[in-house]
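Asker: heads up, no residue letters with this:
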């Protein structure tokens, strides 16, 4: 290689590195500024974080046994957050205990700290997953995709824990991919923070006989169970179970989260069939469809796992993420955040031109999911349930991709994330 060529490569590498650093700094400034802008009443009080704060505040004040007493929740909310939406705290007891330090702070300070934590997670995730998502090759385009996926912005705006869930899905994916099943299970046990998503994925892996994963998962679950008892006691646990039964029995109650606002089997079936058939029939249909989808996913994974290549694992894990979301019984738009893992993995293994119809289905789905105005339109119309057929088409498309012979990536050339974000070019080792 000529000296001039080497000098040009180094110069280009330095230029890319500076551009990437400036892009990350710019995103950090933008996102933190958004948090600061939101953190004023009445806007900050009307976010979902108000619910999280009330729960943590009650435990901090020693009101843990009354955590799921809706009258007590409303009493404290009216005192501290007069502009809050009529939402209730239905999160697991251990969450309120773990976040009690935030409950000790004034609401404005707690919202700011929580927002900064979410910003840090959001900006760390592109770095963490870059090694597994080399498409697009341009780092700035890759970062832009992370900024364009609206559920991430919704999670930040609402103060949801969805970015933490995305982090847990990401780390679990990496651990499983590396063969560290026990640590993957122990880490994913923390996803019981939103157990309605954690349990379907854990069930698929149980049907895969991932025993070490299940042991780790159950170990963390047991620890969180102890923390829940410490937080609210047995009476509080029973009150929580009673509350959850009330939530599932009233899918049209906006205080619990109306079913039509959920991109799930329940949301879709309820919107179409609740009026003519009633709630009981809808519940049976939803349960049957959810069980079928989980069993089908597990069966396809076991069937495909004969080849045992990383491409198969990546795509089946990507599909299982979608299944864990659409089979949940309760969600909001920010809870779609883990889908970005699926989207990036599908982009990585996007089918060749010979698979025209499959490319059309997957490409259309990716475009729709990366269109913020479409999310906003469906939110405004309270019609998020319309995402369900899109997600099902996406899932079936991924299942079809698994059946297409692809290049095994165990020995494929990959760029280390640190090298990628630093702008260091790939080294061709083929010669």
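Answerer: Perfect, thanks for sending it. Note that the structure is predicted; figures quoted are calculated from it, not measured.
Asker: okay, CA-based contacts and neighbour counts for the rest of this
Answerer: Fine.
Asker: which parts of stretch 106-120 are buried?
Answerer: Within stretch 106-120, the residues that count as buried by 16 or more other C-alpha atoms under 10 Å are 107, 110-112, 114-119.
Asker: kindly report the same for stretch 171-185.
Answerer: Counting neighbours by 16+ other C-alpha under 10 Å, stretch 171-185 gives 171-176, 181-185 as buried.
Asker: what's the spacing between that stretch and its chain's center?
Answerer: Computed by C-alpha atoms, centre = their mean, to the nearest Å, the chain-centroid distance of stretch 171-185 equals 17 Å.
Asker: what do you get for stretch 115-128?
Answerer: That offset, for stretch 115-128, works out to 13 Å (C-alpha atoms, centre = their mean).
Asker: please apply the same query to stretch 323-338.
Answerer: Taking mean C-alpha positions (C-alpha atoms, centre = their mean), stretch 323-338 and its chain are 7 Å apart.
Asker: again with stretch 77-96
Answerer: 22 Å.
Asker: what does it contact?
Answerer: 41-42, 45-48, 50-52, 54-57, 59, 67-68, 70, 73, 193-194, 224-225, 227-229, 231-232, 237, 240, 243-244, 254-256 (C-alpha atoms under 8 Å, 6 or more residues apart in numbering).
Asker: and residue 129, how far is that from residue 395?
Answerer: With distances taken as C-alpha to C-alpha, to the nearest Å, residue 129 is found 21 Å from residue 395.
Asker: more neighbours, these two?
Answerer: The neighbour count for residue 129 versus residue 395, taken as other C-alpha atoms under 10 Å, is higher for residue 395 (23 against 19).
Asker: is that one in a helix, a strand, or coil?
Answerer: At residue 395 the chain is in helix, as set by DSSP: H, G, I helix; E, B strand; the rest coil.
Asker: now the closest residue to it other than its chain neighbours: which helix or strand?
Answerer: Nearest residue to residue 395, sequence neighbours excluded (C-alpha to C-alpha, 6 or more residues apart in numbering): residue 319, at 5.5 Å. Under the criterion of DSSP states H and E, residue 319 resides in helix 310-326.
Asker: ok, structure two:
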């Protein structure tokens, strides 16, 4: 799989060089910040002008590749603007590789300490996973989010919930994935996660306001809504979203039906409630890993703009499954929804040939249901502690 990914990456090198990947939006926003025009990072004209300076054939687009993330994330990319676009893209991919090594180290410490699996074996396994590869192809930031969530998970395993909340707040550049996850964890009784999450969120909010002003911060939700609802604004088609939104609306003649969005909201709220009601299971240490896997699956399913590269977060549930397999064979019902997700040609077929990444949501829902069913089965068959009988 790694060889296939490298071959594809090499075959699209010309498209990368001319500025097609999503990294273009990050680089342009950071360029505006560095030049003292941070207030313009959400201005389409300023974005288009900035991107025109370093992209080729930019006129092929109807407009700029918009920067839609919170302001504070643009600071992360400012150091890369001291290099040309092509060099910056390579450096960011190298940074992603370094973060992937850190993810492997964190997973081995929290889930696979006695597995005998080497770090580089884990890294190669991660590189073979299509959503991880998508981050390298697009120059995306979901591997950084994966690192923060993995560090948060490791902190939770050490009962350092306040630190876990801080780590997860750092992932708020993809708030649509982080907020549902933190909400579920807080509803499970891990309230110190919220105590760490809220102040770190406030710090990031203040940093954003210092960069672009409170006016732009307050207008940011409206900017996102316009981007998400206006055709031709550059948003990802629903058929390419592996989420509840994509699964329901990502079909011909359905994407423009507004009442379907209300259906998606109801279904998403129901999914979060179902996972939140696993509180009793999640409070038992022997079940927590599987419950956390359910929380991750629910978070990516309910995200309003979950893209293929965001599914890098599935590395955590996959690591949980690997731990389960190493400690004892896991039921076939848990394996069936996972196997297709590990085959890159399947992703290429769905997304690049059929243009229907939204079908991935079926496997994620199947996986979540299978996990919950297995948890309920294990709780039902667990031995009940018997009271001690005094000796006569």
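Answerer: Thanks, I have it. The structure presented is a predicted model; accordingly, all values stated were derived computationally and were not measured.
Asker: tell me the counterpart residues of stretch 128-135 of structure 2 in structure 1, please.
Answerer: Mapped onto structure 1 using TM-score structural alignment, stretch 128-135 of structure 2 spans residues 148-155.
Asker: now that stretch, how far from the centre of its chain.
Answerer: 10 Å.
Asker: could I get the buried residue list for that stretch?
Answerer: 149-155.
Asker: ok, residues contacting it?
Answerer: For stretch 148-155 of structure 1, using C-alpha under 8 Å, 6+ apart, the contacting residues are 122, 146-147, 161-163, 333-337, 340, 369-372, 375.
Asker: structure 2: which residue goes with residue 261 of structure 1?
Answerer: Using TM-score structural alignment, residue 261 of structure 1 sits opposite residue 240 in structure 2.
Asker: from the centroid of structure 1, which residue is nearest?
Answerer: Nearest residue to the geometric centre of structure 1 (C-alpha atoms, centre = their mean): residue 338, 2.9 Å.
Asker: residues in contact with the nearest residue to the match of residue 261 of structure 1 once chain neighbours are set aside?
Answerer: Using C-alpha to C-alpha, 6+ apart and skipping the chain neighbours, the partner closest in space to residue 240 of structure 2 is residue 357 (4.5 Å). If you count contacts by C-alpha under 8 Å, 6+ apart, residue 357 of structure 2 has them with 239-242, 308, 347, 350-351.
Asker: which one among those residues gets closest to residue 9 of structure 2?
Answerer: Within the contacts of residue 357 of structure 2, proximity to residue 9 of structure 2 (C-alpha to C-alpha) peaks at residue 347, which comes in at 15.0 Å.
Asker: what's the burial count for that closest one?
Answerer: Using other C-alpha under 10 Å: residue 347 of structure 2 sits among 23 other residues.
Asker: setting the sequence-adjacent residues aside, check what's closest to the equivalent of it over in structure 1.
Answerer: For residue 347 of structure 2, the aligned position in structure 1 is residue 375, judged by TM-score structural alignment. Excluding its sequence neighbours, the residue lying closest to residue 375 of structure 1 (C-alpha to C-alpha, 6+ apart) is residue 150, at 7.0 Å.
Asker: relative to residue 157 of structure 1, how far out is the one you found?
Answerer: Residue 150 of structure 1 is 10 Å from residue 157 of structure 1, by C-alpha to C-alpha.
Asker: what's the answer for residue 42 of structure 1, then?
Answerer: Going from residue 42 of structure 1 to residue 157 of structure 1 by C-alpha to C-alpha gives 13 Å.
Asker: next one: the residue nearest to residue 375 of structure 1 from residue 335 of structure 1, what distance?
Answerer: Distance from residue 150 of structure 1 to residue 335 of structure 1, by C-alpha to C-alpha: 11 Å.
Asker: same thing with residue 105 of structure 1?
Answerer: Residue 105 of structure 1 is 26 Å from residue 335 of structure 1, by C-alpha to C-alpha.
Asker: comparing those two, which residue is more hemmed in?
Answerer: It is residue 335, of residue 105 of structure 1 and residue 335, that has more neighbours when counted by other C-alpha under 10 Å, with 24 against 15.
Asker: so what does the more buried one match up with in structure 2?
Answerer: Match for residue 335 of structure 1 (TM-score structural alignment): residue 310.
Asker: which residues touch the equivalent of residue 120 of structure 1 over in structure 2?
Answerer: The alignment partner of residue 120 of structure 1 in structure 2, by TM-score structural alignment, is residue 98. With contact set as C-alpha under 8 Å, 6+ apart, residue 98 of structure 2 has no partners.
Asker: which SSE is residue 98 of structure 2 in?
Answerer: Short version, using DSSP H and E: residue 98 of structure 2 is in helix 85-110.
Asker: show me what counts as buried in the helix or strand following that helix.
Answerer: Going down the chain from helix 85-110 of structure 2, the next helix or strand is helix 119-127, by DSSP H and E. By neighbour count on 16+ other C-alpha under 10 Å, the buried set for helix 119-127 of structure 2 is 119, 122-123, 126-127.
Asker: go on, stretch 242-262 of structure 1?
Answerer: For stretch 242-262 of structure 1, burial by neighbour count (16+ other C-alpha under 10 Å) applies to 243, 247, 251-252, 256-262.
Asker: now stretch 30-45 of structure 2
Answerer: Of the residues in stretch 30-45 of structure 2, 30-34, 38-42, 44 count as buried by neighbour count, 16+ other C-alpha under 10 Å.
Asker: now for the contacts of residue 357 of structure 2, which pair is the farthest apart?
Answerer: 239 and 347 (13.5 Å).
Asker: re the thing from before, which two of the buried residues of stretch 148-155 of structure 1 have the greatest separation?
Answerer: 149 and 155, at 10.7 Å, using C-alpha to C-alpha across those.
Asker: in structure 1, which helix has the most residues?
Answerer: helix 211-249 (DSSP state H).
Asker: mean deviation, that one versus structure 2?
Answerer: Once fitted to structure 2, helix 211-249 of structure 1 is off its aligned match by 1.3 Å on average (mean C-alpha distance after the TM-score superposition for structure 1).
Asker: any idea what residue 273 of structure 2 aligns with in structure 1?
Answerer: Match for residue 273 of structure 2 (TM-score structural alignment): residue 295.
Asker: surely its match and residue 204 touch.
Answerer: Yes: under the criterion of C-alpha atoms under 8 Å, residue 295 of structure 1 makes contact with residue 204 at 7.3 Å.
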